[in-house]
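Got a sequence here, can you model it:
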Amino acid sequence: MTENKLLHILALQHAAFIGDIKAKKLIQHCGSVEAIFKENKSHLLLIEGIGTNTIKDLHNKNHFKAAEAEMHFILENNISCLYFQNPDYPKRLTQCIDSPILLFKVGQMDLTNPRVISIVGARKVTSAGMAFCNKLVEELAPFNPVIVSGFAFGTDITAQKAAIKHELQTIGCLAHGFNQIYPKTHKKYMVDVEKNGGFFTDFWSSAPFERTNFLKRNRVIAGLSQATIVIESAEKGGSLVTADIANSYNRDVFAVPGRTTDSQSVGCNNLIKFQKAHLLSNPLDIPYMLNWELEPKQKPSVQKQLFVTLEPDEQVVFDYLQTKTREELDKIAIDCQLPTYKVASLLLNMELKGIIRPLPGKLFEII
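From the prediction side, this is the model:
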């Protein structure tokens, strides 16, 4: 992207009355962001939602002065800028009507991985919530997903630290510009996050740090992701906003249920009760529901299982499952010509030996 184009994008962002949706309308109508500032005023009035006040403010010279200052900050700090019409912009975000026209990025991200999930939840996460979050990331690690969160206290940082531990890419979506970090105590994690992914924000360095920024930031978290997972939430909270946004984008939402007496489970229980989220009780529900498959090289052979000894019938079932991605118990019994009750017993023994694992829907696969 040229500096001239970046300057015009920033100037458009700085204009009053123009958000991301109106900005996209203007760009589509005029053909480019530069052309907006040259377009005849009468032609701009033909665009739905664009009025005289918007057009009058658009030509305020202060927008370009502010844009120059912000561009200087961007260049000085080596910040990457992803424009919504460029191929390096996250593909899933292009499907969201209110996605940022410009994303600021730092870090080493691979945005080609299609398996992107956001993990959100309570800032005052319980020990049980933290344990489930860590287990979730650990069991999803073989599928190599990207973990997106908000770099906040509680669930967010738990998920991102777990991603780093298991050498997964993680992306922190910030509610402020790159001139600061919130919370300040998380500054110590920034280097590791940047090495294993990085940060996104659509806020300028001069943007005021406000509570509403977090709600606006949540659309990026939801928009980047194939699915959003809510670990814990009180009756109201930012995680529920993220879940609602994800639903509006027609993305999958999962919620971890809890006891009805637990205040930090009310939000998740309500999401499930009102059919706004799938119930998530087992981490492996995620790859099953999202139809993820392990790469062949990631499926260890029986020799890698510390030379586990298999009984003859177990070997039959194992050999059969090696030819399948995953299969139902009844189908295994039919194809292996073994009684269902016996196959159920064999599968249990093989699970205890660490060779196979059960999946939702009475499915089984080799680990």
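
CA only for contacts and neighbour counts going forward, please
Noted.

Check the gap between the residue of the chain most remote from its centre and Ala277 for me.
When distances are taken from the C-alpha mean of the chain, Pro312 lies farthest, 44.2 Å away, according to Cα atoms, centre = their mean. For Pro312, the distance to Ala277 equals 43 Å [Cα to Cα, to the nearest Å].

distance of the residue farthest from the centre of the chain from Asp319?
11 Å.

now Tyr249
Distance from Tyr249 to Asp319, by Cα to Cα: 42 Å.

neighbour count winner among those two?
Using other Cα atoms under 10 Å, the more surrounded residue of Tyr249 and Asp319 is Tyr249, with 18 against 14.

run this one through as well so I can compare:
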Amino acid sequence: MSHEAQFEVALSFLPYVGDQLTKVLVSYCGSAKAVLHAPVPKLMKVPGVGEKVAKSIRDNGRQALLEADEVLKKASDKQVELLFYTSSKYPNRLKQLPDAPPLLYYRGNANLNHHRIISIVGTRKPTSYGQAVTERIIEELKPYGVMVVSGLAYGIDIAAHRAALQAGLPTIGVMASGPDIIYPGVHKKYAEKMLEQGGVLTENTFGTKPDAPRFPARNRIIAGMSDCTIVIEAAFKSGTLITADIAHSYDKEVMAVPGNINSPMSEGTNWLIKSHKAAVLTATQDLIELLNWDIEDSLAVKRAKAIPALDPADFTPEEMQVLQVLIQSGEEQMDNLGWKAQVPVNQLASVLLALEFKGVVKAMPGKKFALIR
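Predicted structure coming up:
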């Protein structure tokens, strides 16, 4: 764990400093450490920081660092990764959203920047129809290698996690509690399996109980880190519709499975479709076509055939990671290349330059890079 990590965690313990202000402070000061070392006059020049907040940061910084030190020790003991929003492991889809949590607690082995991520949410009291549809969708998504995100709750959530584990797909449970508290407790056995095939994720520190207000906050992470949120059965007034609303507000794709008009558990999904807040999902192919996965895959096959085999012995591991991304996409913007290839930003420019010298990559306008055919 880096020395900077203590300062990054400490920011989450400062009074009056919320998610958005944390990111503004780091942006203006240059680092979390610089925020906590900045004098009051400098802090007051940051937009959104008045004298009260600036003095609070200075007065509470030491205590926040002590709390952060305790968190780092617990994280080390419990094998929890602390992902600050500047980390290459932080979910990039989520990072781009204004209310994204600056710090995440993560246990697991999956890449949170997986190339295809969907979230599946729904009622805690599903019918046999809802359960069967959940299992069928996930089984039919196996060839597309998706990651399945849900909230580890009763009903559709746990059915989605269970089906993903069965299908051999990575699955992430986003929790409203601390990383050391699995709620509900009866799902602990599934959560433990997910640590080997996915993981559990939360913005809450150790010991945090899953109080009611934390669930809507949790839902923004589920919606934000996914390419598409699929709603399978939901009552008209339910937390599931909050997740769909959040995804909609993020300009993310939302799909809903239509249901029996006499079933209270289909009122919410049918309303989403009727009010054009969700595209209708009657077959898994609807999702694949909406996200253009079929086109992506056929293009990738054509590119793989057109590109001569690359000998890994000729390239460093980081160069091969970049080349694999470009083989899939043909061309890519530099910012996207970094997180897709999982190459740190400070190394990426030299990796791309080396690939240009080797004659396999070319720079294009708009900070784009492409493979040379």
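
where does the TM-score land?
The TM-score (TM-score structural alignment, normalised by the length of structure 1) is 0.77; 297 aligned residues with a Cα RMSD of 1.8 Å.

about what we covered before: who's in contact with the residue farthest from the centre of structure 1?
With contact set as Cα atoms under 8 Å, 6 or more residues apart in numbering, Pro312 of structure 1 has no partners.

residues contacting Val35 of structure 2?
Leu25, Val26, Cys29, Leu43.

Just the element for the first one, please.
It refers to Leu25 of structure 2. Taking DSSP states H and E as the criterion, Leu25 of structure 2 maps to helix 19-29.

That helix vs structure 1, mean deviation?
For helix 19-29 of structure 2, the mean deviation from structure 1 after alignment is 0.5 Å (mean Cα distance after the TM-score superposition for structure 1).

What residues of that helix count as buried?
Asp19, Leu21, Thr22, Lys23, Leu25, Val26, Cys29 (16 or more other Cα atoms under 10 Å).

List the contacts of the second one.
Shown in contact with Leu21 of structure 2 (Cα under 8 Å, 6+ apart): Gly48.

and stretch 188-206 of structure 2, which residues are buried?
Buried-residue list, stretch 188-206 of structure 2, by 16+ other Cα under 10 Å: 191-195, 197-206.

And it, end to end?
End-to-end for stretch 188-206 of structure 2, by Cα to Cα: 17 Å.

Can you check which part of structure 1 it sits on?
Counting by TM-score structural alignment, stretch 188-206 of structure 2 pairs with residues 187-205 of structure 1.

Map Lys73 of structure 2 across to structure 1 for me.
Aligned partner of Lys73 of structure 2 by TM-score structural alignment: His72.

could you say what helices and strands the helix or strand its match falls within packs with?
Using DSSP H and E, His72 of structure 1 falls within helix 62-76. Applying 3 or more Cα pairs under 8 Å, 6 or more residues apart in numbering; DSSP states H and E, we find helix 62-76 of structure 1 packed against helix 3-14.

how far off helix 20-30 does the helix it packs on point, in degrees?
130 degrees (axes from the mean of the first three to the mean of the last three Cα atoms, to 10 degrees).

Could I get the buried residue list for helix 3-14 of structure 1?
Buried-residue list, helix 3-14 of structure 1, by 16+ other Cα under 10 Å: Leu6, Leu7, His8, Ile9, Leu10, Ala11, Leu12, Gln13, His14.

Out of these, which is nearest to Ser118 of structure 1?
Nearest to Ser118 of structure 1 among the buried residues of helix 3-14 of structure 1: Gln13, at 26.6 Å, using Cα to Cα.

Tell me the spatial nearest neighbour of the closest one, not counting adjacent residues.
In space, and not counting its chain neighbours, Gln13 of structure 1 is closest to Gly19: 7.1 Å by Cα to Cα, 6 or more residues apart in numbering.

The closest residue to Leu169 of structure 2 other than its chain neighbours - how many residues pack around it?
Of all residues not flanking Leu169 of structure 2 in the chain, Met147 sits nearest, at 6.1 Å (Cα to Cα, 6+ apart). Other residues near Met147 of structure 2 come to 27 when the count uses other Cα under 10 Å.

ok, Met147 of structure 2 touching Asn113?
No: judged on Cα atoms under 8 Å, Met147 of structure 2 makes no contact with Asn113 at a distance of 9.6 Å.

Would you mind measuring from the match of Lys73 of structure 2 to His59 of structure 1?
Taking Cα to Cα, one finds His72 of structure 1 at 21 Å from His59 of structure 1.

These two: which has the busier surroundings?
Legend: neighbour count by other Cα under 10 Å for His72 of structure 1 and His59, higher for His59 (16 against 13).

What residues does that one make contact with?
His59 of structure 1 neighbours (Cα under 8 Å, 6+ apart): Phe37.

returning to that earlier point: output the buried residues of helix 3-14 of structure 1 in CSV; the columns should cover distance to Ser225 of structure 1.
As requested, the buried residues of helix 3-14 of structure 1 are arranged in CSV below (distance: Cα to Cα, whole Å):
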residue, distance to Ser225 of structure 1
Leu6, 26
Leu7, 29
His8, 29
Ile9, 25
Leu10, 26
Ala11, 29
Leu12, 27
Gln13, 24
His14, 27
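
Average offset of the host helix or strand of Ile117 of structure 1 relative to structure 2?
Taking DSSP H and E as the definition, one finds Ile117 of structure 1 inside strand 116-120. When structure 2 is superposed, strand 116-120 of structure 1 averages 0.2 Å from its matched positions, counting by mean Cα distance after the TM-score superposition for structure 1.

That's all I had, so thanks and see you.
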